[in-house]
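**Student:** Mind folding the following:
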Amino acid sequence: MKLALALTLSMVLALAGVLFLAFGCRRKQKMWEVKQSSYREEQNVSGPFSFQTDSTTWVADVKQATSVPVVIFEKPLLNITFADLLSATSNFDRGTLLAEGKFGPVYRGFLPGNIHVAVKVLAVGSTLTDEEAARELEFLGRIKHPNLVPLTGYCLAGDQRIAIYDYMENGNLQNLLYDLPLGVQSTDDWSTDTWEEAADSNGIQNVGSEGLLTTWRFRHKIALGTARALAFLHHGCSPPITHRAVKASSVYLDYDLEPRLSDFGLAKIFGSGLDEEIARGSPGYVPPEFSQPEFESPTPKSDVYCFGVVLFELLTGKKPVEDDYSDDKEATSLVSWARGLVRKNQTSRAIDPKIRDTGLDEQMEEAIKIGYLCTADLPFKRPTMQQIVGLLKDIEPTTN
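**Tutor:** All right, here's what the predicted structure looks like:
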């Protein structure tokens, strides 16, 4: 009897223990399922998404992030969605913000397939329908040139148009010229010098004026590559493309330090909604015709003027506005200062003293005169970008 009671009691206790463990595991599994469901809901059904940057607030009215596709031109079979963009940019967190410009904030991230991208949110309200915007972005994606930043893909998230570009490892010319780190910057404001430090140092980033920019050969390479990109947009595309926002911050350097022009064709995405913004331009880059009553919209000759400003920056190392223009009290901008020196036959005074190339002064002075032609007050007096490419090739430094 004692043995039977002991066995029975042991079996009852063992059964109770098994039931207790089973109940506990089931409860934990339900709690995990609730957490997982809640996480998925937070990621995919928590639209509209609202993001605040230094100068922009934008909202993507997306009800379910996994239902909004991301188009990657060269990898159409990849099933990438807006949820992947959120993950790549940490929900468009400020820590992934590369820059802010006229067309909107730019974020850095990795998409599935280890695709390193720069994600530009076109923050100004577009006047095009989704179909029209998609058609325009598909057209821009087919434009290829060694000196253009490739448009990798796009995403239409609610009312937002998002352009996805190849990531350029070595930042832009503005950072390089003025020894600024890769990081967040307002590319239209030259009055402040508060720049955030970069979080990484891949490739040959931030070579600065103490590195490659000490040679006229490298600066000429940037000028010629940018000119070729614009010449292709103006003369090699049908219909021709007016860039509308040529400046040092739109000239990037890839992994091999080749110059590549970005943001081409974006103005058309907004239709007429960007005309007033474009007319205001960026300080130091605004062509004189923009202030004329009869001005209607930018033209290729407007791009030529802006290229001339970039060429002056490369040669002088000075900013377009609010820099030290020597003792010329009448100079209010880089253009007025440099053009004044050319008219006084004092072109050599404009050359950046950081350039250490010897025996190439004559070539640099000729380049200053090319900048003078580009920044003529009257558009019809400015050369075409094809002509500028030829002029720059004529003074190309030889490599020994």
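**Student:** From here on, just use CA atoms for contacts and neighbour counts.
**Tutor:** Fine.
**Student:** what kind of secondary structure is Ser90 in?
**Tutor:** coil (DSSP: H, G, I helix; E, B strand; the rest coil).
**Student:** try Ile388
**Tutor:** Per three-state DSSP, Ile388 ends up helix.
**Student:** so what's it up against?
**Tutor:** Ile388 sits next to 227, 370 when contact means CA atoms under 8 Å, 6 or more residues apart in numbering.
**Student:** all helices for the stretch 201-350 of the chain, in order.
**Tutor:** Assigned by DSSP state H, counting those that start in this stretch, the stretch 201-350 of the chain shows helices spanning 216-235, 266-269, 275-280, 300-316, 334-343.
**Student:** What is the end-to-end distance of stretch 374-394?
**Tutor:** Taking CA to CA, to the nearest Å, the first and last residues of stretch 374-394 lie 16 Å apart.
**Student:** what's the most buried one of the helices of the stretch 201-350 of the chain?
**Tutor:** helix 300-316 (a mean of 26; mean count of other CA atoms under 10 Å).
**Student:** starting at the chain centroid, how far to stretch 100-117?
**Tutor:** Mean-position distance between stretch 100-117 and its chain equals 8 Å (CA atoms, centre = their mean, to the nearest Å).
**Student:** What is the end-to-end distance of it?
**Tutor:** OK, stretch 100-117 end separation, CA to CA: 16 Å.
**Student:** Here is the second sequence; please produce its structure so I can put it next to the first one:
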Amino acid sequence: MSLQAVAHHTTLKTADDGSFLLGCPQGSNPDWFPQPGGEDDRRIAFGQLKRFAWRELQIATDNFNERNVLGQGGFGKVYKGVLPDATKIAVKRLTDYESPGGEAAFLREVELISVAVHRNLLRLIGFCTTQTERLLVYPFMQNLSVAYRLRDFKPEEPILDWPARKRVAIGTARGLEYLHEHCNPKIIHRDVKAANVLLDEDFEPVVGDFGLAKLVDVQKTSVTTQVRGTMGHIAPEYLSTGKSSERTDVFGYGIMLLELVTGQRAIDFSRLEDEDDVLLLDHVKKLQREGQLDSIVDSNLNQSYDGEELEMIIQIALLCTQASPEDRPSMSEVVRMLEGEGLAERWEEWQQVEVTRRHEYERMQRRFDWGEDSVYNQEAIELSAGR
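**Tutor:** Now for the predicted structure:
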């Protein structure tokens, strides 16, 4: 059965985890579905997804005025807009979508995303296609992104306090778990970071930008080599092979947890002045080994946080960012660990592996730690010289 057929033969029931479960209709609600033959009944028939006219979005964004830009990335810009009924929206204007067959591929992926409905995922309101343009329309998130609330907020605005950061951690985990384990086919985000987790009017987190990698990659001739993401957040195996999986999202989620705790960016070149750890992950690992985690907690929290919860989140972050994807937990395991189940055992295993790796690294260093006059050093110098 196609996704469209599923849409016409199901109702939605809210589950405890925030997802909307597909079930048999019982006096189905006509408000959920566009009426057959109506203006919006075109290929996409799930929920209240609307096909916008280009002119509607042009007017809503004041002709895509630069003053309305909320953010931008490798796939275009996001504009704030206002519809005639005063509804605030965010319009993502995709670039490089002029390939033959691009509209059909775009609509298939929009259909896929429209079925992914969860309280911690950004809901798609609608879309627009022309011969040269592809646009996605989302609700405007009043409190912008977690990254904004950590690093770019104005002095008069409230900080993201510790309870709010915990809600971000668990809500983001649940949203990703839903994409990975409750969508068929599964959806891999490929760019999990604080900037892509948005906050509604109640500071509840919603994962944004999911599925967009598939939207854009569908027209590429070599998808596996089209690495998408942000440096410092990209899992090592994705960077080296171009192949993504659910575990690449887990890695990005782990880095996002470190952003939540520290308020810092994943890469910070200013750290080069004092040390070699440009990557936030390396910096945190070093402080964790030295037992100095308190020194890295975001100063905006004014020491108002729970020490045990801090330690838990750091431990989960380090489990999620292990070099080997097979060693990382799944997002469902992450959710359970955040809820207090199974972390102690996983952490003990991680520590044992880390100690073994560190000893091996130190042994290798001693093995190759030759004196200045060593013939090996001389050969190394000669080999590195110009040819």
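**Student:** ok, back up a step: what's the closest of the helices of the stretch 201-350 of structure 1 to Asp394 of structure 1?
**Tutor:** helix 216-235 (10.7 Å; CA to CA).
**Student:** what's the matching range in structure 2 for that closest one?
**Tutor:** Per the alignment by TM-score structural alignment, helix 216-235 of structure 1 matches residues 162-181 in structure 2.
**Student:** And for the matching stretch, what's in contact with it?
**Tutor:** 17, 19, 116, 118-121, 186-189, 197, 203-207, 246, 249, 253, 257, 260, 301, 304-306, 330-332, 334-335, 338.
**Student:** Look at the aligned partner of Asp62 of structure 2 in structure 1 and say how many residues are nearby.
**Tutor:** Aligned by TM-score structural alignment, Asp62 of structure 2 pairs with Ser90 of structure 1. Ser90 of structure 1: 15 surrounding residues under other CA atoms under 10 Å.
**Student:** For the closest residue to Ser90 of structure 1 other than its chain neighbours, list the residues it contacts.
**Tutor:** Once flanking residues are discounted, Ser90 of structure 1 sits nearest to Thr96: 7.4 Å by CA to CA, 6 or more residues apart in numbering. Counting by CA under 8 Å, 6+ apart, Thr96 of structure 1 touches 89-90, 107-109.
**Student:** a markdown table for those, including distance to Gln52 of structure 1?
**Tutor:** Converted to a markdown table, the contacts of Thr96 of structure 1 look like this (distance: CA to CA, whole Å):
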| residue | distance to Gln52 of structure 1 |
| --- | --- |
| Thr89 | 14 |
| Ser90 | 14 |
| Tyr107 | 13 |
| Arg108 | 16 |
| Gly109 | 18 |
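**Student:** ok, those vs Leu341 of structure 1, which is closest?
**Tutor:** Tyr107 (40.4 Å).
**Student:** The equivalent of the closest one over in structure 2 and Arg271 of structure 2, how far apart?
**Tutor:** By TM-score structural alignment, Tyr107 of structure 1 lines up with Tyr79 in structure 2. Tyr79 of structure 2 is 33 Å from Arg271 of structure 2, where distance means CA to CA.
**Student:** These two - which one has more neighbours?
**Tutor:** Applying other CA under 10 Å to Tyr79 of structure 2 and Arg271 shows that Tyr79 carries more neighbours, namely 24 against 14.
**Student:** center of structure 2, which residue is that?
**Tutor:** With distances taken as CA atoms, centre = their mean, the residue of structure 2 nearest its centroid is Val192 (2.0 Å).
**Student:** surely that residue meets Leu257?
**Tutor:** No. The pair Val192 of structure 2 / Leu257 is not scored as a contact, 10.5 Å apart, by CA atoms under 8 Å.
**Student:** can you pull out the strands in the stretch 101-250 of structure 1?
**Tutor:** 104-111, 115-122, 151-157, 160-166 (DSSP state E, counting those that start in this stretch).
**Student:** Please tell me how far the match of Tyr107 of structure 1 sits from Val261 of structure 2.
**Tutor:** In terms of CA to CA, Tyr79 of structure 2 sits 29 Å off from Val261 of structure 2.
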